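Colleague: Coordinates for the following, if possible.
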Amino acid sequence: MGQEEDIPPFDPQGAVYVYAAMADHIAARIAAGDLRPGTRLLGERALAEEYGVSIGTARRAVEVLRRRGLVVTLAAKGTYVSDGDQSQSPTDEQRDAEA
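Modeller: Got it, this is the predicted structure:
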């Protein structure tokens, strides 16, 4: 657990929207233990820079993670990995609904 080899590489050129690929990558990092419950995510600008995407894409990825229950955002504090069950991965239907 927490091994980087457990986390697939981020692929913005794949068959899914970039924000969905980014959300999936962050979700994989959470599932692998790289991002533990209570860990503060980088801000949207820093996430966008780290992933090489626009701030809008980073914002939408964080929104998807919130809807999945993987992160919570506290006003004026930031976004944190939630303490809930993060073992569930979204179905294709859930991903389509997010698009």
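
Colleague: Every contact and neighbour count from this point should use C-alpha atoms.
Modeller: Fine.

Colleague: and Gly43, how many neighbours does it have?
Modeller: Residues within reach of Gly43, counting by other Cα atoms under 10 Å, total 15.

Colleague: show me where this protein has strands.
Modeller: In order along the chain, the chain carries the following strands (DSSP state E): 71-74, 78-81.

Colleague: Make TSV out of those and add distance to Glu49 and mean neighbour count.
Modeller: Shown next, in TSV, are those (distance: least, Cα to Cα, whole Å; neighbours: other Cα atoms under 10 Å):
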stretch	distance to Glu49	mean neighbour count
strand 71-74	20	18
strand 78-81	17	19
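
Colleague: so Ala27 sits right up against Arg68, yeah?
Modeller: No. When contacts are counted by Cα atoms under 8 Å, Ala27 is not listed as touching Arg68 (9.2 Å).

Colleague: this one next, for a side-by-side:
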Amino acid sequence: MAPEQLAPIVDPEAPVYVYVQVADHIAARIAAGRLKQGARLPGERDLAEQYGVAVGTARRAVRELRERGLLVTLPAKGTFVAGR
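Modeller: As a prediction, this is how the structure comes out:
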């Protein structure tokens, strides 16, 4: 993911949890092919900085995407876009 500032994606006034907004945005990037299978995501701290959210929120978004089957996390390796 490019180190762009993604804070405008998150709307704290929206009726959806912020972590869901972050997860949905990353999922959309995967669906659009901007994040390809096997691509490594930035660390949770970097994601938090890019989206302008707390580290815990970024962590919960990554967990949400793992539960959806879109990401896999390999200990000491990182988090990657899952294969189809």
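
Colleague: Please state their TM-score.
Modeller: Superposed pair, TM-score by TM-score structural alignment, normalised by the length of the second structure: 0.87. Supporting alignment: 76 aligned residues with a Cα RMSD of 1.0 Å.

Colleague: if you count what's nearby, which of Ala27 and Arg68 of the first structure comes out ahead?
Modeller: Between Ala27 of the first structure and Arg68, counted using other Cα under 10 Å, the more crowded position is Ala27 (26 against 18).

Colleague: Okay, that one and Ala76 of the first structure: tell me how far apart.
Modeller: According to Cα to Cα, to the nearest Å, Ala27 of the first structure and Ala76 of the first structure sit 23 Å apart.

Colleague: OK, contacts around Ala82 of the second structure?
Modeller: Shown in contact with Ala82 of the second structure (Cα atoms under 8 Å, 6 or more residues apart in numbering): Gln37, Gly38, Gly69, Leu70, Leu71, Val72.

Colleague: roughly how far apart are it and Ala14 of the second structure?
Modeller: According to Cα to Cα, Ala82 of the second structure and Ala14 of the second structure sit 28 Å apart.

Colleague: can you check Glu44 of the second structure too?
Modeller: In terms of Cα to Cα, Glu44 of the second structure sits 22 Å off from Ala14 of the second structure.

Colleague: Same check on Ala39 of the second structure?
Modeller: According to Cα to Cα, Ala39 of the second structure and Ala14 of the second structure sit 29 Å apart.

Colleague: okay, the two: which has more neighbours?
Modeller: Ala39 (16 against 9).

Colleague: thought the more buried one was touching Gly83?
Modeller: No. Ala39 of the second structure lies out of contact with Gly83 (Cα under 8 Å); the separation is 10.0 Å.

Colleague: which residues touch the residue sitting furthest away from the middle of the first structure?
Modeller: Ranked by distance from the centre of the first structure (Cα atoms, centre = their mean), the top residue is Ala76, with 19.7 Å. Ala76 of the first structure makes contact with no residue, according to Cα under 8 Å, 6+ apart.

Colleague: Equivalent analysis for Leu65 of the first structure, please.
Modeller: Leu65 of the first structure sits next to Ala23, Ala27, Val71 when contact means Cα under 8 Å, 6+ apart.
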